[in-house]
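Undergrad: below are the sequence and a predicted model; questions follow.
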Amino acid sequence: MTLETILKNQENVKVIDLKFDYNSYYPLDLSVTNANLDTVSLTNADEFESYINSYLAANKGSVAYGGYNEKRNLYKRSTDFKDDQTEERNIHIGLDLWVEKGTTVLAALDGKVHSFENNDSLGNYGPTIILKHRIDNCTFYTLYGHLSLDSIEDIKVGQEFKKGDKIARLGGASVNGDYAPHLHFQIIADIGDYSGDYPGVCSATNQQFYLKNCPDPNLLLKIKL
């Protein structure tokens, strides 16, 4: 059975506080083609958070979501995504859930802690947890990025979580890589040698590899797009 089929077969999966019903989720376009972003300072976390809050209020939503396979300008400020020797990485390969700081983060499925790390450079994940899962003889991983610092204080490699267990809280801009508060949620088929980290943004050259290795998280979450 393929990983995509396994993901599709899972039901009632949530990765943030259950108080947010999917009916209150509203799609957010952060792509390079969204002209509404031309007047928003994507490099200013406070201004960006205000934009998201206003956007949600206008659309009567509580959680803004989206971003899988989305080409963005959001990463231009950081050398983590482009330097003089490498191709720009600007294609997002996870799914973002934009919601208030401190929101509870839940384990998507039964699993155990593979690794965790504070990836604290500008534009990076900040505190990050990766869970390892095994279903129908298929091993895969889920990554939870932009967490609070206390989310990784007492956690241990190998620690087990059940589906829906609280594993973390969302962090604010001072710890989450300098973004408006949100969860970066990503599925990884083969994590290789990575520990506490895995690319969440790729270049055009590597796009097909990463889309295959990191299938659409909405296969699992089933939010109406």
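TA: Now that the structure is in, tell me what you want to look at.
Undergrad: all contacts plus neighbour counts: C-alpha atoms, from now on.
TA: Noted.
Undergrad: buried ones in the lengthiest helix in the chain?
TA: If each helix of the chain is counted by residues according to DSSP state H, the longest one is helix 45-58. For helix 45-58, the neighbour count (16 or more other Cα atoms under 10 Å) marks 45-46, 48-49, 51-53, 55-56 as buried.
Undergrad: neighbouring contacts of that helix?
TA: Outside of helix 45-58, the residues within contact range by Cα atoms under 8 Å, 6 or more residues apart in numbering are 26, 40-42, 62-64, 98, 173, 178-181.
Undergrad: neighbour-wise, which of those residues leads?
TA: Each of the contacts of helix 45-58 was scored by neighbour count (other Cα atoms under 10 Å); the top score is that of P181, with 30 neighbours.
Undergrad: sorry, back to before: out of the buried residues of helix 45-58, the closest to K8 would be?
TA: For these, the closest approach to K8 (Cα to Cα) belongs to L56, at 28.0 Å.
Undergrad: before we go on, here's another structure to hold up against the first:
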Amino acid sequence: MNTLEVLLKEYDTSPIPILDSEIPLSDYCLIDLSSKNKSLERFDITSPDSCQKYVDEVLSIHNAYVAFGGYLEHRSLYTKSERFLTTGERNIHLGMDFWCKAGTKVMAPLAGKVFSFKNNDDMGNYGPTIILEHQVGEVTFYTLYGHLSLESIDGLEIGTRFKRGEVLATLGTPDINVNYAPHLHFQIISDLQGCQGDYPGVSSKDDLGFYQKNCPNPNLLFKLSF
């Protein structure tokens, strides 16, 4: 493990919620959106309505309210978006997704300040996005929150500080989060490489070695049971 991975693992021994604190972690369940999942053959996962039907099916089976997962998942979800095909096929997911109803509160999982934000409104992108900067000891790193509501960035200012557990944003609708079923894309980033309000959330196989090191597994922080 590198320094950031060790820090995330040791940050807290207890599971950390990312959505509305009134949703118990017992209402979370794992979801598989990988291209290996045969259950997805019945759905057009690139359609927000069809994707939502699959999410709802998984939630119903598990009697859950939030479906989570997706780190380093090889997905067919991006096949209809040109932005993932222009520089080699990008289809390996670099963050962790939390699928829940639009309007659900997003909580800051650890203290930080707003580094940048942007409405990435081109098709297949994040829609409204917030990036927080964190300083833990001598380590500086960033967390990205994508597919938010427009209200989440309205009036937001660079440098605004959020305490751990404070409401940061709310989840957006498909028309705002650029054609995805409502969910949070959460990603941990060591080096933003000069990016402002955006950072790649999907990698090609060729670039995965770099991105896997630069974007460690969010579950090192969350410690959610699979």
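TA: Structure's in. What do you need? For clarity, every value in this text was computed on a predicted model and none was experimentally measured.
Undergrad: and the TM-score between these chains?
TA: Aligned and superposed, the two chains score 0.97 in TM-score terms (TM-score structural alignment, normalised by the length of structure 1); 223 aligned residues with a Cα RMSD of 1.0 Å.
Undergrad: got JSON lines for the buried residues of helix 45-58 of structure 1, with distance to Y22 of structure 1 too?
TA: Formatted as JSON lines, the entries for the buried residues of helix 45-58 of structure 1 read as follows, by distance: Cα to Cα, whole Å:
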{"residue": "A45", "distance to Y22 of structure 1": "25"}
{"residue": "D46", "distance to Y22 of structure 1": "26"}
{"residue": "F48", "distance to Y22 of structure 1": "23"}
{"residue": "E49", "distance to Y22 of structure 1": "21"}
{"residue": "Y51", "distance to Y22 of structure 1": "21"}
{"residue": "I52", "distance to Y22 of structure 1": "17"}
{"residue": "N53", "distance to Y22 of structure 1": "17"}
{"residue": "Y55", "distance to Y22 of structure 1": "17"}
{"residue": "L56", "distance to Y22 of structure 1": "14"}
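Undergrad: count of residues packed around I91 of structure 1?
TA: Here the count is done by other Cα under 10 Å, and I91 of structure 1 has 25 residues near it.
Undergrad: thought it was touching Q207?
TA: Yes: with contact defined as Cα atoms under 8 Å, I91 of structure 1 reaches Q207; the gap is 7.4 Å.
Undergrad: for the residue nearest the centre of structure 2, what are its contacts?
TA: To find the centre residue of structure 2, average its C-alpha atoms and take the closest one (Cα atoms, centre = their mean): that gives H185, at 1.7 Å. Going by Cα under 8 Å, 6+ apart, H185 of structure 2 touches 95-98, 126, 144-147.
Undergrad: and which of those residues is nearest P17 of structure 2?
TA: Relative to P17 of structure 2, the closest of the contacts of H185 of structure 2 is F98; by Cα to Cα it sits at 10.7 Å.
Undergrad: elements contacting whichever helix or strand comes after the longest helix of structure 1?
TA: Scanning forward in sequence from helix 45-58 of structure 1, with DSSP states H and E defining helices and strands, the next element found is strand 63-66. Here strand 63-66 of structure 1 touches strand 25-27, helix 45-58, strand 95-98, going by 3 or more Cα pairs under 8 Å, 6 or more residues apart in numbering; DSSP states H and E.
Undergrad: now with 10 Å, please.
TA: strand 25-27, helix 45-58, strand 95-98, strand 182-188 (3 or more Cα pairs under 10 Å, 6 or more residues apart in numbering; DSSP states H and E).
Undergrad: alright, that wraps it up for me.
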